[in-house]
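A.B. asks: Just to be clear, the model below is a prediction. Sequence and coordinates:
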Amino acid sequence: MPTTDKTIDSSKTSILYLLIVVGLIAICDFTFFVSTQQYFLAMLGALACLSLHLLPIYFFRNKIKLYLFLLIPVFIFLPLNLASIILFDVPINDATLVLILNTNPSESVELLKGYIPSLIISFLLYGGILYLLIRRIPTKISGMNAKIIAIASVSVFLLLPFVSFEGGSYFMKLRTRYYSIFPTSVLYAGNAVFKQQRLMNSSKEQRENYVFHAKPETTLVGKQVHLLIIGESSRYDHWALNGYSRNTSPKLSKRESFISFSNAAAGGFITEFAAPLMVTGVGADNFDKHFQQKSIVSLFKEAGFHTYWLSNQVDQGHIKVHIDEADNKYLNLSDSKATRNVHRDMELVGVLKKVLAESSTKKFIVIHTAGSHYDYSVRYPDEFDFFKPSNKTIRSKSADKAFKNVLINSYDNTIRYSDAVIDSIISLVSKQNALASITYMSDHGENLFDDSRDLSQHAYPVPSKYIAHVPFFVWYSPILKNTFPNKINHLMKHVNSKISSENIIHTLPSMSGLTYPLQDSLKNITSPYFVDNEQKILGANDKVYLVETLK
């Protein structure tokens, strides 16, 4: 006799509801690849996701609701991943997780304001629709339907690697295909971040025992002051002194003893990667090695300098391990007056003035600015609202192309403000009557809806050329030029050479009269033996890109 168990519903409609609910998981990858016009990958991604999540149906054929219950974490993460893709063109990856771990509520609000109401409404609608769909799904499905779903899923699962254009063995293609789709992509990213955190902790003793054996290459007397300024989201081509049509650098354009290099590249596409690469010089190919060694801060400390780290950012994780090397730290200006939940970079100049007044005759100072970090309009005061209309008066969403001109006006105002900040720092240091230098390099650039991809900001997994090409400035005092004229001549000779953040740790100490065994003359811009650097940048998921290949 036929079963009367109403918990079993083998109708086509009920099976369709089940497929729709599971199919929702595939919407993330499908949306991302369609938005980037990779339609074949959109189809493959959707099929891979469906096959992966339909495979267990046969084993849960008598407890379908239990299987859906086990998928609750996936359904919770799904709208977050989809929102990241729709709003910022970026699926959740290792860089996203690092940013989440190392940010604060104020930065999050700056990024998401304007989106919050629509996000809340969308999440509520999503939850309601999901609930109604799941109610339509039976507790059990027939063995025959379960077998059909299982056979189809296994077939797709095993056949997809054969239609992949990527190289490698069959099992490598299989692994790549299913590690690159949601939610296994998030698990993969989480595992990568966990491994980095574990490596960071396990390398602590090795890092603490690291020695540069740095020393002065000649006897120097008198006061010595050297600064490394780490900029934020500043791109090369939006500085007037680099040829930009707008007057974004009215002060630095007039500075003497000032060099702007034309072909410098960032080491990483986000701050959490770029800053450690800059201060350690390990290179984008060897990012994990930065855990195992100290930074330029300790190099100067070994040579008898008193060291400082002044920061206007929330420097955690990868960056913090090197901040801790400094003798004195002024982080996020916790003792200063906040400005709309953030601190403006001119406040750093006030702290620097106090540092320069301290008694030590040899100082090395790292200054990490907020620069041009979004929200652009918050980074500068009203008197620097030069290009209008800006987000000071017209509110827009961070990735809304309709307000491109407003966003660019706001961004350019941050450059003008950075120009004033750097110029003020030079003025302070120049009054020290010291053998002194100031080196400025931005951590990475910024996307500003530059082409048909409509990219904004900088967290897109594959860096663009606008992210890689960064401003790199050097100012030197008259005493330094008189002491090391050949070094300055070599700097000027290589103003158009290929340079990356990797060159900082080889160049800045040399310019300061320091030497150490691992200093590479081929990477030292003050050396007669310097050669063009191979410019590489670290993107998401541990992928390294040649800058010259970026679009």
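C.D. replies: It's in.

A.B. asks: going forward, measure contacts and count neighbours with C-alpha atoms only.
C.D. replies: Fine.

A.B. asks: Determine the number of other residues adjacent to the residue lying closest to residue 403 once chain neighbours are set aside.
C.D. replies: Leaving aside its sequence neighbours, residue 403 sits nearest to residue 396 (C-alpha to C-alpha, 6 or more residues apart in numbering; 6.6 Å). Counted with other C-alpha atoms under 10 Å, residues neighbouring residue 396 total 19.

A.B. asks: State the distance from residue 396 to residue 389.
C.D. replies: For residue 396, the distance to residue 389 equals 11 Å [C-alpha to C-alpha, to the nearest Å].

A.B. asks: who's in contact with residue 457?
C.D. replies: Shown in contact with residue 457 (C-alpha atoms under 8 Å, 6 or more residues apart in numbering): 374, 399, 446, 447, 448.

A.B. asks: Most neighbours of all these, which one?
C.D. replies: residue 446 (30 neighbours).

A.B. asks: for comparison:
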Amino acid sequence: MEKLKLKQEIKFHFVLHILMAAFITIASYVHLPFGSFKGNLIYFAHFLLLHFSLFGFIYIFSLFHKIFRVLFPIIFVMVTSLSFWVYTQDLTIGVGMIQAILETNLDIAIDTISFQLILFILFSTGCMVLFFRFYRKSKISSIKSPLFLIAILGVSTFFIIENYKFDAFKNRLPYNIYFNTIKYFDKPNIQLKEVHQQVFTNEENVHIVLVVGESVRADHLSLNGYARNTNPLLSQQKNLISFSKVFTPFTFTAQSLPQILTDISIDDKERYKDATSLYTVLNKASFATEWIGNQSLEKSYKDIIYSNTSKLIIDQFHSFLSFKKEKDLALLDHFSLDDSLVGNKISTLHMIGSHWYYNTRITSDFGHFRPIITSKYLYSSTKEALINSYDNTLVYLDNFLNVVIEKLKKSSKKTVLIYISDHGETLGEDGKWLHAQEHEASKNPAMLVWFSDNFEKRYPLKIRQMKAKKKDSITTDFLFHSVLDLGNIENFKYQKEQSIFN
């Protein structure tokens, strides 16, 4: 009798996970290029471990038989409705998607409904109904069952894997729905201060363009002496200065951007709950402030971006995980110059840049260096292919910045472009790759400044002082103070000695 019950349990959970895989979890894997046999094997193992961990949570939930039989089918169909978009559009179930679901007006939401979506939901609902009717008399789980101990091991697997590799499971369905919903409701770590002073500037028609890059290390720019020509266009631009010795201790965006865009210093350990946004100060000085981004906002810097008077996130439902993520040149479709508008302005362009998976950041005409990677599994590729693909993203960046500069040359305003990457990238040093880990290779971000002829005529001293500092070692603290110095902001205390223009 006990063996029969165990068989029923195993059969119930096995079929349930077949349905989970078909309607939900495989959606997180179908868009991956596996590459080699080893890559296929690794991702298959990842898929099995994910399901093993899910088995643990579902089994424990199923101990509450009546609640489980009512709630699980509802949750299943809800998750299925989201997995449809991952399957068909390679959308990412991130904080931005959760925000859109919870905040979008009903009439807008209705526009997303299609015949295919309805059919997918009806099919998944039908499968759930048939499943629970077929197993309605089954003894599906018990604390006394041997499967209970295996379920505990499954739950433990989730935490062990996540501890070993952060977000290994949290970025996959269905976990990402839960964890990104939690993130959505979490309060940010930074509490932004209001600026009560009567801040002002006597400057007119200054346009600061701040381009925030992603994962670009300074020593892979040919402008800084890199052997490969990763800057064929920028090397031809005059009025361009590259700073090769910039330091940040922060190796991922959620940490680095709040520091770069506020008055937080890299040495301030206790000030993360009390900071002033760069844009708040500029708003008070009557600057127009606009943010055009190609990255989904994270809670650590969302409020900083919201302190701009104009905000636009393009392609917000495709994160860096997606193969359909918009290329950065699409940012420029929303970036325009209007010299007829009198006043000062700062425009910030936030790039997806050189974030992994490198091949998806460029179009094929920028694949100068060969061979390139063919799999998202790092260790399926050679070091040569990985670096080639990374360097190709820098050639794309070179083109992007060159297009922006050519646009700015047509403006009659006094214009400065500052490009700074949020952090660098580790490319095989000590066996490490990518970023978000402690290594000096991730702590030397690229930084460039371009200035218009009009700006140099008006501020020759600022330009001379900046040129004199191009070989200095500086930290990312410089950005906040340099921008305020550029705008000649009065009646707000900032550290002019930190400005590269002072």
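C.D. replies: Happy to help now that I have it. Keep in mind the model is a prediction, meaning the values are calculated, not measured.

A.B. asks: which of the contacts of residue 457 of the first structure still touch in the second structure?
C.D. replies: Shared contacts between this structure and the second structure among the contacts of residue 457 of the first structure (both residues aligned by TM-score structural alignment, their matches' C-alpha atoms under 8 Å) comprise 374, 446, 447, 448.

A.B. asks: Residue 293 of the second structure maps to what in the first structure?
C.D. replies: Matched by TM-score structural alignment, residue 293 of the second structure corresponds to residue 311 in the first structure.

A.B. asks: tell me the contacts of that match?
C.D. replies: Contacts of residue 311 of the first structure by C-alpha under 8 Å, 6+ apart are 330, 331, 332, 333, 348, 367, 368, 369.

A.B. asks: ranges for the helices of the stretch 301-450 of the second structure?
C.D. replies: Counting by DSSP state H, counting those that start in this stretch, the stretch 301-450 of the second structure has helices at residues 302-306, 383-409.

A.B. asks: Pipe these into JSON lines and attach distance to residue 360 of the second structure and mean neighbour count per row.
C.D. replies: Formatted as JSON lines, those follow (distance: least, C-alpha to C-alpha, whole Å; neighbours: other C-alpha atoms under 10 Å):
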{"stretch": "helix 302-306", "distance to residue 360 of the second structure": "25", "mean neighbour count": "19"}
{"stretch": "helix 383-409", "distance to residue 360 of the second structure": "9", "mean neighbour count": "20"}
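
A.B. asks: Can you find the partner of the residue nearest to residue 403 of the first structure in the second structure?
C.D. replies: By TM-score structural alignment, residue 396 of the first structure lines up with residue 375.

A.B. asks: Among the helices of the stretch 301-450 of the second structure, which comes closest to residue 337 of the second structure?
C.D. replies: Proximity to residue 337 of the second structure, assessed across those by C-alpha to C-alpha, is greatest for helix 383-409 (7.8 Å).

A.B. asks: quick one: that closest one to the first structure mean distance?
C.D. replies: Here the mean offset of helix 383-409 of the second structure against the first structure after fitting is 0.8 Å, by mean C-alpha distance after the TM-score superposition for the first structure.

A.B. asks: which secondary structure elements does that helix contact?
C.D. replies: Helix 383-409 of the second structure sits against no helix or strand, with contacts defined as 3 or more C-alpha pairs under 8 Å, 6 or more residues apart in numbering; DSSP states H and E.

A.B. asks: how far is it from where the chain is centred?
C.D. replies: Mean-position distance between helix 383-409 of the second structure and its chain equals 18 Å (C-alpha atoms, centre = their mean, to the nearest Å).
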